[in-house]
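Engineer: Okay, sequence plus prediction incoming.
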Amino acid sequence: MRRLFALALPMLLSISFAHAAETLRVGSQVLAVGDSAVRAIGLLGDPAYKEPVENTFGAARGERWQYQMGNRVTTVTIIGGKVASIEDRSR
């Protein structure tokens, strides 16, 4: 039984970390993958930096928005008017 628990624990932890990367707490609100770009701007404000996201042929797919909040940099990728990914890291 202990061996099964020892094997299952890392898998359960990896699932929770993968889910955490899909959300960002902003005060009492939460921004999640799938939310609209309008909601992202409403919660985070205008980005400090924007860059285009292109496919392998160079066609525009969306934008990558960067926000600096204290010593953290948050990157929100917008594809098709929706949040496609959220990266939050320390500087």
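Structural biologist: Good, I have the coordinates.
Engineer: make it CA atoms for all contacts and neighbour counts henceforth
Structural biologist: Fine.
Engineer: What strand or helix carries residue 88?
Structural biologist: For residue 88, the host element (DSSP states H and E) is strand 82-90.
Engineer: Same question for that strand: list its buried residues.
Structural biologist: Residues 82-86, 88 are the ones in strand 82-90 that count as buried (16 or more other CA atoms under 10 Å).
Engineer: also this one, for the comparison:
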Amino acid sequence: MRKTAMFLTLMLAAGTALADTYAFGNRVISSGDSIGRLVEIAGKPDLVTPLENEYGAREGENWTYFRDGKTIVFTIDTRGRILRITESR
């Protein structure tokens, strides 16, 4: 039982340490990077969508890029940091 608990703890810790990444050519953007770095590497987004909570308070933005038949969405927090990167076709 103790080994199972230790294994689960290690797996959860490893999962939180992994970052979302996306490569623009040979340059990589990761979750935690600033929007300044994102603009430096990818340029201005094609679409910016505000994110609000149920009371209308701003919680961040989704920055969307359309590249090579893909849609790449960077979720940005209110501090200007990338929280999540999602990609779809």
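Structural biologist: Structure's in. What do you need? On a predicted model such as this, the values are computed, not experimentally measured, just so you know.
Engineer: Just give me the closest of the buried residues of strand 82-90 of structure 1 to residue 53 of structure 1.
Structural biologist: Distance to residue 53 of structure 1 across the buried residues of strand 82-90 of structure 1 (CA to CA) is lowest for residue 84, with 11.3 Å.
Engineer: That closest one against residue 34, yeah?
Structural biologist: Yes. If you go by CA atoms under 8 Å, residue 84 of structure 1 and residue 34 touch, sitting 6.3 Å apart.
Engineer: who's in contact with residue 62 of structure 2?
Structural biologist: Counting by CA atoms under 8 Å, 6 or more residues apart in numbering, residue 62 of structure 2 makes contact with 48-51, 73-76.
Engineer: now residue 37 of structure 1
Structural biologist: Residue 37 of structure 1 sits in contact with 78, 81-83, where contact means CA under 8 Å, 6+ apart.
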